[in-house]
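S.K.: Here is a sequence with its predicted model. Questions after.
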Amino acid sequence: MTLVPRYELPIGAEVTLFQRKLVVLEQGDSGYGFSDPETGSTYSIPFQKFVDYLKLPGTRFHGGNTPGANLVSERLGGYETSKALSKEQQEIAKFNTSICKAIELLIAARREEHGNPKLKITARFLDQAPNRKFLREVVTALFGQTVYLKLEHGGRSARWILYKGRTLLKYYRVYEALPSDVSPLDALVTLDHLKGNRTPRLCYELERLMFSAWNEFGLDKKSYSIANVRQHLEGLVGDANTERMRNRMPALIMPSNSSLKAFRDRLISPTELAVAVKGEREARNLRGRGSTDIRALLVGEYVEMDECKASLVISAQLKGIWQRLKNEQKEALKKIDEEIRTRLTILVMIDVASRMPLAWVISDQPKAEATLELLRMATRDKFREKRKYGCSGEPARATGLAHVKNDNGPGLRNSQTISALMGCASMNTIARAYASTDKPYVERMFGTLEWILLKLITGYTGRKPGDLPGYDAKANGVLNVEELYTILTRFFIDEYPSLPHFGVGMGGRRPADVYRTINDLRGHVRPMDPNSRRIHLGWEENVTPTDEGVRVFGGIFFNSDEFQKQRDDIRIAGKVKVFVDPDDMNFATVVLPKSKEILEVELQITAFADMTLPEILDLMALWRKEDPVARQIHEDRLAETRRQRRDLLAKISAERKILRSYSTIDECRKMARAVFAGARVAPVKQLSNTVEPGRLAELDHCERIVLADDGGLLDAEPIARQEGTRREELVANSNSDGETPEFSPRKSKKKEPRGAKASGAASEKGPGVLGRPEKVKGLKKCLL
């Protein structure tokens, strides 16, 4: 059976349970009886439940009405212990207690020496020289400081002097009569804190005017000074003195600034003054409580990110911001100066469990792009930065983000960032603006960053305007963005993780050691899927797929066998979405329309392997960069070579009489006028030694006929036919004579325009018709 303790609670003792004060009424066989003095209700609590209640936070036992219960509080003027008094009073109490204990030893020694157990001490006995020397030695050993027998000069001394016999006897009598529950330090401490005249020195009427001055004027958001309030009080006192002089009463005096300030301090507390003068938001930052709990146990479980304007002036010469400027802006700035001096914003993400920096970004404009870059850096390893900038420490590895907290900054709270965090399955919390206690960890990091690092860099502007009046930050801002990022990376990898950290849960340990300990005991949050990370945090391109895969950013190809198979199966006609991670271009993610699968494609150009997108673009720009003199030489060579080739082809065409296949500008103009005038375009003249089908016998379309055997020409005259006679009849009549007339070829006359007179011109308008030639079979073979 488990033993249940039964505490002896005196009747009338007070116990605080559940934030209520209860008074003990009785102690029975089964438990305690309590009464609530505010409501008069009575309660019966068993012994076991009372033991359990004592373990709850806020439960407090105040004791009871013992003989010495209220002695200390009454003697000290309301203080329950001498520990609340000044250090000097506590030292005097310890000195007096040591004297009383030394007197006890002196009495025991003298009683044993004289053999008188009833030896009594007196003031004269304590003033004897041997006894004082004995007391000095014992008090020095107990008190720990040298004690002297007498004061060499008058006045108060810093030395500890042994009292005279009467004073020694007075303290010993108090010590001897102490109850068992009263500490000798509380009983023998001096009451210096109660000395002085406690009566008010200001009359009631003047205090009423001072209250009116503070209540109606002094507690303003414009934060008036004590002098401003005193000027306002002078007007109130002047009006009151005018009325008092009429009634033959003495005038009121004006209080000093210190009296006016002391009166305000009695009226309101410092927190209430901060709320009244600086506002509730600023008062919360100044007087609010910080975090005293351990909010995360895993790496990546809870992270904070924030942005801060760097107190630096840097040069953005040909790097960083200069790359993002347009050509027009660059030309305009070159005319003004060769460099731009500006202040940048630093974005930092910190892991709360280990206090390790997860990501850091420098941006000229804190927008969504900079925040996404911060999230990409936090979810990947930082060994590229370690190798690039020559760091010796070990940076944080890739981790997932379970809970991300940020404030209302323009680059942190936007639709792109929030949608990206939702896609990453991360919980996002928006802290209040200007509330440093909502995210104290990253706020403290910025303070450490400034006083350890930024303050030592040339171009430091100070924490506020005019902080360094004798230092020209603009003239000394010679660092560029790349150099600043190098210094910042080395700080977050080599220096900050090795600094002792005395935050809540750290206990002076270093973030690097805590990071390793957490990794061994509890581990990291699971990292993100690469395809999901590219889709939600990467860069998107809409491109048309080909047999070579997909090409992004002008000349970077990605492809895979599965991608080509899906492309053939789905028969993609439009564009596809390609997502890339600018920090890792070895792979890309392709989302096909009407496809349920997400495909991963590989980089096809091996020269770009293990390079970031900015490095690839810089390499391509380097390849395309050439010397202007060499470029002009090559351009001249190309122009000369092409001109020579053109002249050669023109010469060959002229020598071999090759008909040209193009039209001149004048020919095109004449043809256009004919077309738009409504005229019929004449057909192109047939090739040499040919005739159109069905018009073999018409002389106006064929100048000569070549025989198949000897290549001779047939000379004959056309047979005139009457109007209305068909060509077949004419040929039949000519063949009936048995002789083939010989004709000499003649050119036919041109047709007259439509509507012209036909008098005597019918035979000339119609085409000439030849008679039947000899050797028709050979002629047909020639024509075929």
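M.R.: Everything's here; your move.
S.K.: use CA for all of it now, contacts and neighbours both
M.R.: OK.
S.K.: what's the first-to-last distance across stretch 413-430?
M.R.: One end of stretch 413-430 to the other measures 8 Å (Cα to Cα, to the nearest Å).
S.K.: ok, second structure coming up, stack it against the first:
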Amino acid sequence: MKSDNGAATRNADVYERLLGAGTTVQMNRAYESVDNTFAERLVGTLQFAVLNTLPGYAGSYPGELKGYDAEREARLSIDNLMGVLTRYFVDEYPHRPHRGTGINKASPRMKRMACRAQYGEIKPPSPEERRIHLGERQVVTTTSEGVCVSGIWYNSPKLQEFTGGKSKEVMTYLDPDDLRLVTIFSQDTKDVMTAQLRMVEFADMTLDEAIDSMVETVEAFPEEKLIDQKRYREARARRVREAGFAPDPRLPANYHTAEERRKVVESIANVEFIPMARSGPTVEPGSIMDPPVPTLSATHSECPKAIKAPVVHEAPPVPENPEVEAGSPEAQSPEEPTQTQTSKPLFAPITKSKL
């Protein structure tokens, strides 16, 4: 293939695909039309023989035709222009005499027949070679349904046997002009796998046509989709109510009365809340500045020293026998209580935290 120095063809991606298809690339010099007469002469002939006669033609470069308004004078649409170009390259150009080197006023059709008889035809690449070297490459992950390439599903028994029910990362190659098959490569195997299209609707479409069809399906009939969404929500709500999955707010049985709430509160009122374990000595809130609790003596380690309560002396009873003299031993008052007979203290200081 002979090409110019344009960036559209002078890049690694194009070279990789051309070399993979077995094509030899020959680059030409910049701004030298004679090095690429096949392309340059075609553009020149098209310009002067066809485009120059169409309304709205603005010349070879911007501003060539002074004072000519190409937009105002244009009469052809894009579809009409493509029709004119197609008719020219099919009906006129193959039969037009050429004066290039080695052609000697022969037409392209005559030279094609001579090359075919002398050198033979060039076999086109196989469908698999087209997919590998000229197709769209994409890294995807396998599933139980196969692989999804550009929103289109492919699957095959060989692919499922390779995955074994596990998700694996593979490299897919798809021909944009033929969606019936996709070629699959994986680092885990040297075998080349081929998967078939699972959606018959896209069998006779190109990749662009398939994507446009999916977009049209999603965006078409917005009013009808609103109706479907409304009916779907109503049907789902009815099914949930009938199944009892959610309580119906229209039924009184689904409401709690004040008496039921009171019983719930009473049931949790007796629950004991156990505080968290403390990591060190602490005090009650608000008592950090209180004086320390007195320590216990060794003799009263179990019980603190009790505070004595005041002793109340009762009046001596009047003897029933009047003959008993006041100074007799019987008439004397009872002995005062000793240390061991001290009454029980009214209260004792708190020495241990109840927490």
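M.R.: Received, thanks. From a predicted model like this one, the values you see are computed outputs, not experimental measurements.
S.K.: Would you report the TM-score computed for these chains?
M.R.: The TM-score (TM-score structural alignment, normalised by the length of the second structure) is 0.64; 264 aligned residues with a Cα RMSD of 3.3 Å.
S.K.: Report the separation between V218 of the second structure and I78 of the second structure.
M.R.: 28 Å.
S.K.: Those two: which is more packed in?
M.R.: The neighbour count for V218 of the second structure versus I78, taken as other Cα atoms under 10 Å, is higher for V218 (11 against 8).
S.K.: The more buried one -> the first structure?
M.R.: The alignment partner of V218 of the second structure in the first structure, by TM-score structural alignment, is R624.
S.K.: Repeat that for L85 of the second structure.
M.R.: Match for L85 of the second structure (TM-score structural alignment): L488.
S.K.: If you count neighbours, what's buried in the helix or strand that match falls within?
M.R.: Per DSSP states H and E, L488 of the first structure falls inside helix 481-490. For helix 481-490 of the first structure, burial by neighbour count (16 or more other Cα atoms under 10 Å) applies to 481, 484-485, 488-490.
S.K.: Strands along the stretch 151-300 of the second structure, start to end?
M.R.: Per DSSP state E, counting those that start in this stretch, the stretch 151-300 of the second structure carries strands over the ranges 152-155, 169-175, 178-186, 189-197.
S.K.: Other residues contacting the second one?
M.R.: By Cα atoms under 8 Å, 6 or more residues apart in numbering, the residues outside strand 169-175 of the second structure that reach it are 130-132, 134-142, 149, 181-187.
S.K.: Then the first one?
M.R.: By Cα under 8 Å, 6+ apart, the surrounding residues in contact with strand 152-155 of the second structure are 145-148, 181-182, 195-199.
S.K.: From the residues you listed, list the buried ones, please.
M.R.: Listed as buried from those are 146-148, 181-182, 195-198; burial here means 16+ other Cα under 10 Å.
S.K.: Where does stretch 171-188 of the second structure end up in the first structure?
M.R.: Counting by TM-score structural alignment, stretch 171-188 of the second structure corresponds to 577-594 in the first structure.
S.K.: Let me know how buried the equivalent of P545 of the first structure over in the second structure is, in neighbour terms.
M.R.: Under the alignment (TM-score structural alignment), P545 of the first structure pairs with T142 of the second structure. Residues near T142 of the second structure, counting by other Cα under 10 Å, number 20.
S.K.: now do A639 of the first structure
M.R.: Neighbour count of A639 of the first structure, defined by other Cα under 10 Å: 10.
S.K.: One more: L273 of the first structure?
M.R.: 18.
S.K.: do V442 of the first structure as well
M.R.: V442 of the first structure: 23 surrounding residues under other Cα under 10 Å.
S.K.: Now for it: which residues touch it?
M.R.: Neighbour list for V442 of the first structure: 304-306, 348-350 [criterion: Cα under 8 Å, 6+ apart].
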